[in-house]
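Participant: got a sequence here, can you build the structure:
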Amino acid sequence: MEDTIVLYEDTHLKSTFFATKKYILNYWTGSGFLTDDLFKEGMTGVAKAALEHDAKGILVNTLKFDFPISPELQQWYNENIVPMHLSAGITRMAFLLPDDFYAQLSIEQTMAEQQAKAQVTQYFNDYAEAEQWLIKPDLDLV
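Facilitator: Sure, this is the predicted structure:
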């Protein structure tokens, strides 16, 4: 049985650490109305929890994520969250992308920012493929 720890949970986001596979799953629920402040609160909660665990990557399930991330929020993420991820040893980010074009585009733009480029990022339509990529050895990143 997989060792899992719920790191953070609110109406919009559930973050679970898979200890054996050394990654965090961020699952956006699509519940309720997400605001900039609630997005910041969730991202900060997950990033702080990541500092306390030996995760190497984060798999972000955004299939129900319908919140376009504004340019200001993208900048905030890169100035505040990415440094915490890097301090925690997070080197990979895998995203399951939503159908919503604007939400998908804003996610890709956020991860294209200069600081976020310190992490290797890939986009997927299949959870199993995303997980396999996330947990494979560093030599096989590409």
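
Participant: alpha carbons only for contacts and neighbour counts from here, please
Facilitator: Fine.

Participant: please, which helix or strand holds the most centrally placed residue in the chain?
Facilitator: Geometric centre of the chain, nearest residue: Val60, 4.1 Å, by Cα atoms, centre = their mean. For Val60, the enclosing helix or strand under DSSP states H and E is strand 57-61.

Participant: and for that strand, what's in contact with it?
Facilitator: 22-28, 90-97, 130-131, 134-135 (Cα atoms under 8 Å, 6 or more residues apart in numbering).

Participant: show me where this structure has its helices.
Facilitator: 36-50, 71-88, 101-112, 127-135 (DSSP state H).

Participant: what is the last one packed up against?
Facilitator: Here helix 127-135 is seen to pack against strand 57-61, strand 92-96, strand 120-124 when contacts are counted using 3 or more Cα pairs under 8 Å, 6 or more residues apart in numbering; DSSP states H and E.

Participant: second input sequence below; structure requested for side-by-side comparison:
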Amino acid sequence: MKRQLLYESLVVKYYYEDDNRLLYCHWLAFEDINDEELRTAVEKLCELILSYRPQSVLDNSLAVDYAILPETQEWIAQKLDDAMHKGLATHYALVMSNDFFAELSNAQILEEVHQARNPGEHSWVQASFQTEDEAHAWLPPTNA
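Facilitator: As a prediction, the model looks like this:
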């Protein structure tokens, strides 16, 4: 499995695995992130989903240990849902931090995504995991 680095910032690195049709997100540990930095990183993720049209996204957020503002959670959910629909991705695996506030923020984002869905649109599923191995095992085989 060869990962191609697509984007790197102070808060995240995005890779693509062509063999697996997997977009891999690796959030980095950092002291503080402002709302603008987070939104820029999410916008880039959405651009990559639309450009590379992965079958699956694996989001490693283990290093994330901060809360996300409710209005930003809603914005992320809308942007991500739109990109997953338009990019025809089918699975989103989230490897989450055990930090209470980070876990709560991510859970709220997932709930926002479910609430934002329109019946009849391309559907995709998401799940949360504690390890990357669990997430990989859940992802579907590649539809080449």
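
Participant: so what's Met111 of structure 1 closest to, chain neighbours aside?
Facilitator: Lys117 (6.8 Å; Cα to Cα, 6 or more residues apart in numbering).

Participant: now swap in Tyr8 of structure 1 and tell me
Facilitator: That would be Ser15: by Cα to Cα, 6+ apart, it lies 5.0 Å from Tyr8 of structure 1.

Participant: equivalent analysis for Arg117 of structure 2, please.
Facilitator: Excluding the flanking residues, the one nearest Arg117 of structure 2 by Cα to Cα, 6+ apart is Asp81, at 7.5 Å.

Participant: does the one you found really touch Val113, like I thought?
Facilitator: Yes: under the criterion of Cα atoms under 8 Å, Asp81 of structure 2 makes contact with Val113 at 6.2 Å.

Participant: so of the helices and strands packed on helix 127-135 of structure 1, which one's packed in deepest?
Facilitator: The highest average neighbour count among those, using mean count of other Cα atoms under 10 Å, belongs to strand 57-61 at a mean of 25.

Participant: for stretch 11-31 of structure 1, buried residues please.
Facilitator: Buried residues in stretch 11-31 of structure 1, counted by 16 or more other Cα atoms under 10 Å: 12-18, 21-30.

Participant: just the ones of those in strands?
Facilitator: 13-18, 23-28 (DSSP state E).

Participant: which single one of these is nearest to Leu105 of structure 1?
Facilitator: When these are compared for distance to Leu105 of structure 1 (Cα to Cα), Trp28 wins out at 16.3 Å.

Participant: ok, the closest one to Phe101 of structure 1 distance?
Facilitator: Applying Cα to Cα, to the nearest Å, the value for Trp28 of structure 1 to Phe101 of structure 1 is 16 Å.

Participant: again, but for Met93 of structure 1
Facilitator: Distance from Met93 of structure 1 to Phe101 of structure 1, by Cα to Cα: 20 Å.
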